[in-house]
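**Student:** Provided below for reference: sequence and predicted model.
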Amino acid sequence: MSKKLRRITCIDDDDDILRVAQLCLEHMGGYDVTCFDSPREALERVVCERPDFILLDVMMPEMDGLRTLDCLRAQVKLYEVPIAFMSARVRPEEIADYQARGANGVIAKPFDPARLSEQVSTIWSDFHIDRA
């Protein structure tokens, strides 16, 4: 049996997206959410946060999501943490590229705030079914 999803880390350079995601995930999903608007800060602190799940923007000016994903996956303590991208770039070939690079799911932007918790839960469940 997999552990329960409790802690989510969100990484996005858009403060409005972070606020909406945090509000939805905390109030609709009951999750404990930590947000970072800087991928570099997230990389410095995310291991200490011990997330169960990471939501990551693809297009960020400081460091793009694919590079951030590579850095997250290189950390042994995060290797088994599911990571999903949030992106407006969701053509089939882009999704295939994200998954080939190690993403466990993709949530299209703009996302539906009423469905965000459900989408995260589905990616979480699929991740653990694939590992069983």
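**Tutor:** Sure thing, it's come through.
**Student:** contacts, neighbours, all on C-alpha from now
**Tutor:** OK.
**Student:** name the helices or strands packed onto the helix or strand hosting Cys48?
**Tutor:** Assigning secondary structure by DSSP states H and E places Cys48 in helix 39-49. Applying 3 or more Cα pairs under 8 Å, 6 or more residues apart in numbering; DSSP states H and E, one finds that helix 39-49 makes contact with strand 7-11, helix 65-73.
**Student:** Turn the ones you listed into TSV, columns for distance to Asp97 and mean neighbour count.
**Tutor:** Output for the helices and strands packed on helix 39-49, formatted as TSV (distance: least, Cα to Cα, whole Å; neighbours: other Cα atoms under 10 Å):
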stretch	distance to Asp97	mean neighbour count
strand 7-11	19	24
helix 65-73	10	19
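**Student:** Relative to Ala42, which of those is closest?
**Tutor:** Proximity to Ala42, assessed across the helices and strands packed on helix 39-49 by Cα to Cα, is greatest for strand 7-11 (7.0 Å).
**Student:** this is the other structure I want to compare:
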Amino acid sequence: MAKILVVDDEKLLVKGMKFNLENEGYEVECAYDGAAAVELARTRAFDLLILDVMMPEVDGLEACMRIREFSNVPIIMLTAKSEDADKLMGFECGADDYLTKPF
């Protein structure tokens, strides 16, 4: 079973994503800031990370760069920012894909 880490500071959104992904048969863990995402990615094995860009503590872009220092797990950046420049920044930080809210 594929294991996914969902990271967003909007707890209701995380709850909804977790519910839907688990209904599709995925195992889902959740975190609510970038620092927690980095720590979980370092200590546990995931098949996919879904990271929000705008979060407290460590933002998603910084978390993505830190995770890339030790892992090549696929990362999808999740954000309300939809400008091409924002997408390019996500890819430059190591993201594999970019999904804009609302989805």
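**Tutor:** Yep, it's here. Owing to the predicted nature of the structure, the values given are computational and were not obtained by experimental measurement.
**Student:** hmm, back to that, what span of the second structure lines up against the helix holding Cys48 of the first structure?
**Tutor:** Aligned using TM-score structural alignment, helix 39-49 of the first structure spans residues 34-44 in the second structure.
**Student:** mind listing what the residue positioned nearest the centre of the second structure touches?
**Tutor:** The second structure has Leu51 as the residue nearest its centroid, 1.7 Å off, counting by Cα atoms, centre = their mean. Leu51 of the second structure makes contact with Val6, Val7, Asp8, Gly34, Gly60, Cys64, Ile75, Ile76, Met77, Leu78, according to Cα atoms under 8 Å, 6 or more residues apart in numbering.
**Student:** Go again with 7 Å.
**Tutor:** Val6, Val7, Asp8, Gly60, Ile76, Met77, Leu78 (Cα atoms under 7 Å, 6 or more residues apart in numbering).
**Student:** Mind listing what's buried along the top helix by length along the first structure?
**Tutor:** Of all segments of type helix in the first structure, defined using DSSP state H, the longest is helix 116-131. Buried residues in helix 116-131 of the first structure, counted by 16 or more other Cα atoms under 10 Å: Leu116, Ser117, Gln119, Val120, Ile123, Trp124, Ser125, Phe127.
**Student:** still on that earlier bit, switch the helices and strands packed on helix 39-49 of the first structure over to JSON lines; also include distance to Asn104 of the first structure.
**Tutor:** JSON lines is the format used below for those (distance: least, Cα to Cα, whole Å):
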{"stretch": "strand 7-11", "distance to Asn104 of the first structure": "14"}
{"stretch": "helix 65-73", "distance to Asn104 of the first structure": "11"}
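**Student:** Tell me which of these sits nearest to Pro51 of the first structure.
**Tutor:** That would be strand 7-11 among these, by Cα to Cα, at 4.9 Å.
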